[in-house]
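# just to be clear, the model below is a prediction. Sequence and coordinates:
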Amino acid sequence: MKILVINAGSSSIKYQMLDMTDEAVLASGLVERIGEPTGKLVYKAFPDSDQESKTVLEQPIPDHETGMKLVIELLTDADKGVIKDISEITAVGHRIVHGGDKFHAPSLVDDVVEQAIEDTAPMAPLHNMAHLAGIRTAKALFPGVPQVVVFDTAFHQTMPPEAYMYALPYEMYEKQRVRRYGFHGTSHKYVSGEAARLMGKAPEECNVITLHLGNGCSMSAVKGGECVDTSMGLTPLAGLIMGTRCGDVDPAVYAFLERSQGLTLSEIDSIMNKRSGLLGICGMNDMRDIHAAIEKGDEKAALALNMVTYRNRQYIGSYMASLGGKVDAIVFTAGIGENDDIVRAKTVEGLEAMGIKLDPAKNAGRATEPKAVHAADSRVQIWVIPTNEELEIARQTRDLVAGA
């Protein structure tokens, strides 16, 4: 069973072809700058596990259909391709950012599903309409091939009402579905499942706190394989401090800035999403630059690091409570979580009384594969597990198609 995974953005298509017999990646790449004067396509093929061939094309790519046709040409190329023709593709799996509360699991695409994704677009206007463009392009280019949508929000739909509801007038939920949804769900599902496997348990047998730390950051409390709380909310702005997003702030900050600075709601929203977080505190949103600045004595960079890891610790503590104090593992993943040993160490610093103790030697350096970094006497295991959202989408696509 060969599955093509597509993540379509407004001007890009990220793709990966997997052979689900052994979950091997056959090819992957990115089409970007769609609609600009010069587009770019990167295609990597893996004919053998220890070999890689790379092709880069730079040419006008006016729309998603043109981009996908170029991908298909490379996938089926006599020399560079990994399949003979598109008939080898069993199914196409699509990443969808927002499914609202309509989708609790992956779904086969039909007219009703497409309309539901479009109806949810106001909650993720830049993402969902781009995803729809990817779906419609794939339907046209792969006629008769099952199209499956996997939602970032779906994993969090197991949260109980006391966790996902806001203390706002109830009619706002009834009429406009204003509630917490959470994001990065595909990543949280993948690494929590991998953590259970690495500990020799079924997901239903363990409780895990997962930290997806990248330019966007979120944390989830996973009880018996199901999410019971997560840090992001109606939008990806809430929760942890991120690269350019502020995370949790007093909601009255909006009104204060409107009164004191004369800013519009749109302007304030843009500041909180694009000019805040690490960037707002110290002028940098790449943690590597922040560490380098700290070594040179930059006090704002040090403040940014301390604020980020303090917020992380706060959420870990609250999720320990959400899980009844019984936590089997804490898992770090994504760009910062996998590669930044300083952030990992400072995030769990001072949590020894809660049974969380890091081994500095094990924690040192980056993680290109799963590794345990907890001390021998730590009651809670600590893992670094590289995320693999494409594989998780492919797995869910395979399971749905196989059971259809």
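Happy to help now that I have it.

# drop to CA atoms for contacts and neighbour counts, all remaining ones
Fine.

# all helices for the stretch 101-250 of the chain, in order.
Taking DSSP state H, counting those that start in this stretch, the helices of the stretch 101-250 of the chain run over residues 111-119, 125-141, 161-164, 170-176, 185-198.

# turn the ones you listed into a markdown table, columns for mean neighbour count and distance to Val31.
Output for the helices of the stretch 101-250 of the chain, formatted as a markdown table (neighbours: other CA atoms under 10 Å; distance: least, CA to CA, whole Å):
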| stretch | mean neighbour count | distance to Val31 |
| --- | --- | --- |
| helix 111-119 | 15 | 23 |
| helix 125-141 | 19 | 12 |
| helix 161-164 | 14 | 36 |
| helix 170-176 | 11 | 35 |
| helix 185-198 | 24 | 22 |
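
# in CSV: the ones you listed, plus distance to Gly297.
What follows is those, written out as CSV (distance: least, CA to CA, whole Å):
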stretch, distance to Gly297
helix 111-119, 48
helix 125-141, 39
helix 161-164, 41
helix 170-176, 48
helix 185-198, 35
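
# can you say which of those helices is nearest to Asp229?
For Asp229, the closest of these is helix 161-164, at 6.1 Å, according to CA to CA.

# helices and strands around that closest one, which ones?
For helix 161-164, the packing partners by 3 or more CA pairs under 8 Å, 6 or more residues apart in numbering; DSSP states H and E come out as strand 226-230.

# give me the residues contacting the helix or strand just after the strand it packs on.
Downstream of strand 226-230, the next assigned helix or strand under DSSP states H and E is helix 253-261. Under the contact criterion CA atoms under 8 Å, 6 or more residues apart in numbering, helix 253-261 has outside partners Leu263, Thr264, Leu265, Ile268.

# do the same with stretch 23-39
Residues from elsewhere that reach stretch 23-39, judged by CA under 8 Å, 6+ apart: 11-19, 40-47, 58-64, 67, 75, 82, 391.

# could you pull out the strands in the stretch 1-150 of the chain for me?
Secondary structure of the stretch 1-150 of the chain (DSSP state E, counting those that start in this stretch): strands located at 2-8, 12-19, 24-32, 39-45, 53-59, 89-96, 107-108, 147-151.

# turn the ones you listed into TSV, including distance to Gly243.
Formatted as TSV, the strands of the stretch 1-150 of the chain follow (distance: least, CA to CA, whole Å):
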stretch	distance to Gly243
strand 2-8	22
strand 12-19	21
strand 24-32	22
strand 39-45	26
strand 53-59	29
strand 89-96	22
strand 107-108	32
strand 147-151	23
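
# for the ones you listed, which one sits closest to Gly200?
strand 24-32 (22.9 Å).

# chain center to the closest one, what's the gap?
Centroid separation for strand 24-32 versus its chain: 18 Å, with CA atoms, centre = their mean, to the nearest Å.

# next one: stretch 252-266
When distances are taken as CA atoms, centre = their mean, stretch 252-266 is centred 30 Å away from the chain's centroid.

# same check on stretch 319-338?
Stretch 319-338 has its C-alpha centroid displaced from the chain centroid by 16 Å (CA atoms, centre = their mean).

# check it against this one:
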Amino acid sequence: MTHKILAINPGSTSTKIALFEDEKEIFTETLDHPIEEIEKYDKVQDQFEMRKDIVISFLEEKGYDINELSAVVGRGGMLPPVKSGAYEVNEIMLETLEKRPAMEHASNLGAPIVYEIAKVAGVSAYIYDSVRTDELQDIARISGMPDIPRTSTSHVLNTRAVAIKTAEKYGKKYQDMNFVVAHLGGGISLNVHEKGQIVDIVSDDEGPFSPERAGRVPCRQLIDLCYSGKFDKATMHKKLRGNGGIRAYLNTLDAREVEKMIDNGDEKARKVYEAMAYQIAKGIGELATVVEGKVDFIILTGGIAYSDIMTSWIKKRVEFIAPVEIVPGENEMESLAYGILRVLRGEEKAREYVE
């Protein structure tokens, strides 16, 4: 029996959709939403009908019959902390995302869109590996400042998928292995997987800088800068996320542009880019201590993992810890579909969402 799974991933100005038949990708499409359209809505949740209608119209135009679907899966939104894996979308989840999400985020639209489509198709709707997956050990939650406990925010969907894929590649079970995974994209986060759970992380504001984010910066100087009178709160937030990292040093967000600069002999570009690799390697080393160095594989993933120069710099510093696997790309649509495929095949169980 084959399974047809529709995956939906809402982003800030687009909605990605993909259809899979078992492991085979039938299509992937990015449905763009012009910024002037997005700006008509006061809240992300207000975009629900617009985005749902665009997805359904696209499927109708292409002649895809939703009645042939086995399941629909969406990107998990900003729920209160949840476990990894699949959750079946229910009314409690929808109410939470609508009325009390942890924060405004386009991913909050994933569950309501797939729920409506699944209802028409007569199948179940799921989310998988929510953005808010949190399986941290208690010891990992202590930050040093009781006012600010550590929580888990990392690129769970892609990092967990590539860890499962790497385990399968070597004929082993994800639940029997330990991984340190670094997601290298516009934002960079790292996590450590111990026997099937993400037990600690280095979030995008705790570790390496990235193309647009400042990462971990000296706290005392940051406080001084906040109270210097030179910048307002919004500007300081932008310095950390949006205008930080490589952009702040080299005025570009594109790692490919940085590599062209390096090829043309730009020493500053080389130093900044290598510093990013250096910090990523430090983060990997930091997380290896969580499992007392018992790491089966280090995995480099995300868009920047396509870069030979970046991955070679990181690999040189960390391969003494464990073998390094490079699995480039975001892999989000595949990750969503494959997760639910495992549920449909009885290899995983979907959880019931309760507050």
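Thanks, I have it. Keep in mind it's a predicted model, so treat the numbers as computed, not measured.

# superposing both, give me the TM-score.
Superposed pair, TM-score by TM-score structural alignment, normalised by the length of the second structure: 0.84. Supporting alignment: 334 aligned residues with a CA RMSD of 2.6 Å.

# coming back round to it: among the contacts of helix 253-261 of the first structure, which are in helices?
Leu265, Ile268 (DSSP state H).

# are any of the contacts of helix 253-261 of the first structure buried, and which?
Buried members of those, counted by 16 or more other CA atoms under 10 Å: Ile268.

# distance to His212 of the first structure added to the contacts of helix 253-261 of the first structure, as TSV?
Shown next, in TSV, are these (distance: CA to CA, whole Å):
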residue	distance to His212 of the first structure
Leu263	32
Thr264	32
Leu265	29
Ile268	26
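
# between the strands of the stretch 1-150 of the first structure, which gets nearest to Val228 of the first structure?
strand 147-151 (17.0 Å).

# ok, Leu213 of the first structure - contacts?
Counted by CA under 8 Å, 6+ apart, Leu213 of the first structure has contacts Phe332, Thr333, Ala334, Gly335, Ile336, Gly337.

# just give me the match in the second structure for it.
In the second structure, the residue matched to Leu213 of the first structure (TM-score structural alignment) is Leu184.

# how near is its match to Ile314 of the second structure?
Look at Leu184 of the second structure and Ile314 of the second structure: by CA to CA, to the nearest Å, they are 11 Å apart.

# Ser70 of the second structure too?
Taking CA to CA, one finds Ser70 of the second structure at 41 Å from Ile314 of the second structure.

# and the longest helix for the second structure?
From DSSP H, the single longest helix across the second structure is helix 267-288.

# output the residue interval of the first structure matched by that one.
Under TM-score structural alignment, the match for helix 267-288 of the second structure is residues 299-320.

# identify the residues contacting that stretch?
209, 219-221, 229, 231, 240-242, 278, 281-282, 290-291, 293-294, 326-327, 343, 346-348.

# tell me how far stretch 385-404 of the first structure lies from the chain's centre.
14 Å.

# circling back to that earlier point, out of the strands of the stretch 1-150 of the first structure, flag the one nearest His131 of the first structure.
strand 2-8 (5.1 Å).

# mind checking which of the contacts of stretch 299-320 of the first structure are buried?
Buried members of those, counted by 16+ other CA under 10 Å: 209, 219-221, 229, 231, 240-242, 278, 281-282, 290-291, 293-294, 327, 343, 346-348.

# in strands only, show me these.
Ile209, Met219, Ser220, Ala221, Asp229 (DSSP state E).

# excluding chain neighbours, give the residue nearest to the second one in space.
When you say that, I think you mean Met219 of the first structure. Leu211 (4.5 Å; CA to CA, 6 or more residues apart in numbering).

# distance from the centroid: which residue in the second structure tops it?
Relative to the centre of the second structure, the most outlying C-alpha is that of Gly229, 34.7 Å out, by CA atoms, centre = their mean.

# how much space separates that residue from Gln197 of the second structure?
According to CA to CA, Gly229 of the second structure stands 44 Å off from Gln197 of the second structure.

# cool, and Pro112 of the second structure?
Distance from Pro112 of the second structure to Gln197 of the second structure, by CA to CA: 27 Å.

# check Phe179 of the second structure too.
Using CA to CA, Phe179 of the second structure is found at 10 Å from Gln197 of the second structure.

# over to Leu97 of the second structure?
Taking CA to CA, one finds Leu97 of the second structure at 25 Å from Gln197 of the second structure.

# if we can go back for a sec, and the ones in strands among the buried ones among the contacts of stretch 299-320 of the first structure as a markdown table, adding distance to Gly35 of the first structure?
Below are these laid out as a markdown table (distance: CA to CA, whole Å):
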| residue | distance to Gly35 of the first structure |
| --- | --- |
| Ile209 | 41 |
| Met219 | 35 |
| Ser220 | 37 |
| Ala221 | 40 |
| Asp229 | 39 |
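
# now, the most widely separated pair of the residues you listed?
Across these, the two members that end up farthest from each other (CA to CA) are Ile209 and Asp229, 9.7 Å apart.

# give me the common contacts of those two.
Ser220, Ala221, Val222, Tyr319.

# what residues does the second one make contact with?
Contacts were defined as CA under 8 Å, 6+ apart; by that measure Ala221 of the first structure touches Asn207, Val208, Ile209, Thr210, Cys227, Val228, Asp229, Thr230, Tyr319, Ser322, Leu323.

# so who does the last one touch?
Read it as Leu323 of the first structure. Neighbouring residues of Leu323 of the first structure by CA under 8 Å, 6+ apart: Asn207, Ala221, Val222, Lys223.

# for Trp313 of the second structure, which non-adjacent residue is closest in space?
Spatial nearest neighbour of Trp313 of the second structure, excluding adjacent residues (CA to CA, 6+ apart): Ala277 at 6.1 Å.

# what about the one you found, how many residues nearby?
24 (other CA atoms under 10 Å).

# do the one 3 residues further on as well
Counted by other CA under 10 Å, the residues lying close to Ile280 of the second structure total 29.

# hmm, back to that, could the shared contacts of Ile209 and Asp229 of the first structure be laid out in a markdown table, adding distance to Lys274 of the first structure?
Converted to a markdown table, these look like this (distance: CA to CA, whole Å):
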| residue | distance to Lys274 of the first structure |
| --- | --- |
| Ser220 | 23 |
| Ala221 | 27 |
| Val222 | 29 |
| Tyr319 | 27 |
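
# which pair of the residues you listed spans the longest distance?
For those, and using CA to CA, no pair is farther apart than Val222 and Tyr319, which are 9.1 Å apart.

# what touches both of these two?
Shared contacts of Val222 of the first structure and Tyr319 (CA under 8 Å, 6+ apart): Ile209, Asp229.
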